[in-house]
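S.K.: Fold the following.
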Amino acid sequence: MSLHCRYVFIFLIALLTNPVLAAGKWSGNVALEYRYFTENALDNRQHGDNWSFSAQPEYFRRWDGERQSFTFVPFLRIDENDPERSHFDIRELTWVKANKNHEWRIGIRKVYWGVTESQHLVDIINQTDLVENIDTEDKLGQPMVNLSLVRDWGTLDFFVLPGFRERTFPGAKGRLRSQPRVDTDQAVYESSSGQRHVDVAMRWSHNIGDWDIGLSYFRGTSRDPRFVPGVDSSGAPVLVPYYDQMRQTSLDLQWTTGNWLWKLEAIARQSNGASYNASVAGFEYTFTGIFKSKKDLGVLLEYHHDSRGTRA
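M.R.: Next up is the predicted model:
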């Protein structure tokens, strides 16, 4: 365990046992993970199996007639072999102030947009924590100020996002990873502000009968880096992440009818001096009470389109 992770672990134990925070509600999870790889590694620095430990406590408290709340969700991963996977993150550290027709949400949060399952085109606010899993479902906490206006014609959200989070990648000893590896220490930004660039976003969402509709706009640093070839300090080839500035307009739709969910996500993006559009559309059908039991079975089919073709 690295010295940094030891300090974080001690901090979490002290936090969990603090009597001052007893007024709120604690929950969370701890996990011990074992990975075994049936194929030999391409790099002799990698291992055939791996142990790791994770902890994610959650603290939640409401007051002021439930008009105000505070949420704190830290996350800790300690990995046996990969120092890049051993990391600490604040998934959420948020104060919420709710009024009759608007809400303020300030702090570090995770925000999810979209409706499809196989790819989340519209989901743009949070950065991917790729060392956790290659499915890109795990996200890093994003600092933000979010004003939400609740009206009869829908909910309008405004976001100011100070501070950019770089995507995490496995280190030289990590699996699964690319070959050559991604060297995050050499990350390059199109913006001269780098990680200090302030992004902005807005979203309108509404429910109309059986329809769920969302329209979103984002301007800022791309969460998806492109890669340029480079070398590390020892002269070995690496991939260097390059974070472009981008603008994205998006639409997400979901129509619910009986056991059917019909879904669509579509984006138009301008980045790296070019524009393209992409979409995911499909359906989800749920068979309820299969074999006269209490179990359900879901069937999913989605189609992907990208105007860049094989360059996507």
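
S.K.: drop to CA atoms for contacts and neighbour counts, all remaining ones
M.R.: Fine.

S.K.: Can you list the residue ranges for strands in the stretch 201-312 of the chain?
M.R.: Shown for the stretch 201-312 of the chain, the strands assigned by DSSP state E, counting those that start in this stretch span residues 211-221, 226-231, 237-243, 245-257, 260-271, 274-287, 297-306.

S.K.: How about the stretch 1-150 of the chain?
M.R.: 25-36, 49-63, 68-79, 87-98, 102-109, 142-151.

S.K.: Could you dump those into JSON lines and include mean neighbour count and distance to residue 311?
M.R.: Listed next are the strands of the stretch 1-150 of the chain as JSON lines, based on neighbours: other CA atoms under 10 Å; distance: least, CA to CA, whole Å:
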{"stretch": "strand 25-36", "mean neighbour count": "11", "distance to residue 311": "33"}
{"stretch": "strand 49-63", "mean neighbour count": "16", "distance to residue 311": "34"}
{"stretch": "strand 68-79", "mean neighbour count": "20", "distance to residue 311": "35"}
{"stretch": "strand 87-98", "mean neighbour count": "19", "distance to residue 311": "33"}
{"stretch": "strand 102-109", "mean neighbour count": "20", "distance to residue 311": "33"}
{"stretch": "strand 142-151", "mean neighbour count": "19", "distance to residue 311": "29"}
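
S.K.: Who's the closest spatial neighbour of residue 188, skipping the chain neighbours?
M.R.: residue 242 (4.7 Å; CA to CA, 6 or more residues apart in numbering).

S.K.: Also this sequence, please, to line up against the first:
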Amino acid sequence: MFKSLKLLGLVACVAGVGMPGQAEELSFSGELSLTARYYEDDGLFFGQPSSGTSYIPEGRFGFRTDLGFAEAEFEVYGRADSRTGSELVDIQKAYLLTGGDRWSVLVGSDIVFWGVAESYNPVNIINQNDNFGRFDETRKLGQPMVNVNFESGALGTFSFYGLFGFREPDLGTTSSRPRFIVVPDDDVAIFEKSSDKIDFAFRNTNTVGIGNGSLDYAVSYFNGTDRTPVFLPGCANRRFPVSVPTCNAVNRSILASYAGLRPGSQLPLAGQVFLNAPLPTQLFLLSGASVGAVPYYQEIEQVGVELAYATGNWVWKFEGAQRFAQNEDYFLGVAGVEYRFNQAFGTPGALTLAAEYTYDDRSNLQPFTVFDDDVFVSARYDFNNRLMSSITLSGLFDMGNGGDVYMLDISSRLTDSTQISFSATQVDFGGFFDPLSLLTRDDYYELKLTYFF
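M.R.: The predicted model follows:
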């Protein structure tokens, strides 16, 4: 289970001694953490662990140095899970950065964040999702890229991205918690174009004064492979006597069936694909032999807008994206507000209240989402003390299906180099067709100790 962290240690050692000529300018940092995650209930699906505790060691190591002609930064992250056996080593940053007064060029791997909302960020599409332990798309993997930035003055900053090599996400195994009903087969993933094609993105950001406040805005465009797949029924987890040519032929037929679908049907996607498939493909699916979930990555275009208007203690936010996909065009967005009470309750601390509405009009032909018609509320109290202590209570309430998610997060420094945090998540699903029903037995409590260096 500690193979990932052993490799991380080796990489960190190499990074620390790899450039002796620049040692006096080398800045090294990192963190090590151990998480104990306790699940109240046995897993809902076959193969998932029973109730109990998982131990998750994590490590992050990095360095930064000035090479004269450019700045270099490297950061690697690793993780292992004691119960499921899942492991990850990801080079999240490995780039050279150079530039002048009004321009910069980054070449290498990096993580880029877009968005202003608290609940989730529909425009944040540069990096692939790290789906470990959650469906909220907050964890990301490093993305190889060339990023060119120009500062224009009154018109803000213009950023251009060339993204090289698509990174398939880890879609989990039968033991993963949480997971989908049917575990997708990574080995038979299908791409509308190629996983090696170059994706392109653009973003313009700026800040302007309006009235008694300031508006931060961003307009963005993305053209490339969707980071989240559509799961199609097809030939997956191939077993004898199904041959590779047969499996490939079935999946080509399934893809043609999917391409002919249009929004409007209330049937699940698998049912629509089945009914639109030719008879031989239908018979294969009915046989159950080597039938499973096939990840399909389609090409999309996305136009995004981010707005954050701050005036006094208020911040008004909007974040939205229009996506143009193979079978349909759809909108996803978040709108909300937050208010900050300074010296709340007569203390040095600050209380921040936030409320957001999330909307998504995609049909069931598109990738799965839980943020389709929901209200998100949160209350965060920052103690504003030397230990950087905070408490956050939040909830996500589904207006359509009646499902709810409740979250509690508490964190505090123990010393300048150590932090302890506690989090809890509880899911109440609204019925069989509620997407949150996948998580009905995945309530958990988590205690994490982190050491920074």
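
S.K.: Could you export the strands of the stretch 1-150 of the first structure as JSON lines, including distance to residue 135 of the first structure?
M.R.: Formatted as JSON lines, the strands of the stretch 1-150 of the first structure follow (distance: least, CA to CA, whole Å):
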{"stretch": "strand 25-36", "distance to residue 135 of the first structure": "16"}
{"stretch": "strand 49-63", "distance to residue 135 of the first structure": "18"}
{"stretch": "strand 68-79", "distance to residue 135 of the first structure": "17"}
{"stretch": "strand 87-98", "distance to residue 135 of the first structure": "18"}
{"stretch": "strand 102-109", "distance to residue 135 of the first structure": "20"}
{"stretch": "strand 142-151", "distance to residue 135 of the first structure": "19"}
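
S.K.: out of these, nearest to residue 201 of the first structure?
M.R.: strand 142-151 (9.4 Å; CA to CA).

S.K.: Tell me which other helices or strands the closest one touches.
M.R.: strand 102-109, strand 154-162 (3 or more CA pairs under 8 Å, 6 or more residues apart in numbering; DSSP states H and E).

S.K.: In the second structure, what range does the last one match?
M.R.: In other words, strand 154-162 of the first structure. On the second structure, the counterpart of strand 154-162 of the first structure by TM-score structural alignment is residues 156-164.

S.K.: Need the contact partners of the matching stretch.
M.R.: 143-152, 196-207 (CA atoms under 8 Å, 6 or more residues apart in numbering).

S.K.: Compare the strands of the stretch 1-150 of the first structure and give me the one nearest residue 296 of the first structure.
M.R.: strand 25-36 (26.4 Å).

S.K.: From residue 185 of the first structure, how far off is residue 13 of the first structure?
M.R.: According to CA to CA, to the nearest Å, residue 13 of the first structure and residue 185 of the first structure sit 31 Å apart.

S.K.: ok so, going back, between the helices and strands packed on strand 142-151 of the first structure, which one is closest to residue 132 of the first structure.
M.R.: If we rank those by CA to CA, the stretch that ends up nearest is strand 102-109, at 17.9 Å.

S.K.: so where is the closest one in the second structure?
M.R.: Using TM-score structural alignment, strand 102-109 of the first structure pairs with 103-110 in the second structure.

S.K.: mean offset of that stretch relative to the first structure (after superposition)
M.R.: By mean CA distance after the TM-score superposition for the first structure, the fitted stretch 103-110 of the second structure averages 0.5 Å away from its aligned residues in the first structure.

S.K.: how about the strands in the stretch 351-453 of the second structure?
M.R.: Under DSSP E, counting those that start in this stretch, the stretch 351-453 of the second structure gives strands at 373-382, 390-398, 404-415, 418-428, 444-452.

S.K.: hang on, the earlier thing: the strands of the stretch 1-150 of the first structure: which one's closest to residue 231 of the first structure?
M.R.: strand 87-98 (24.5 Å).

S.K.: mean per-residue distance, that closest one to the second structure?
M.R.: Strand 87-98 of the first structure sits 0.8 Å off on average (mean CA distance after the TM-score superposition for the first structure).

S.K.: for that strand, the distance to its chain's centre please.
M.R.: 13 Å (CA atoms, centre = their mean, to the nearest Å).

S.K.: Nice, that's everything, thank you.
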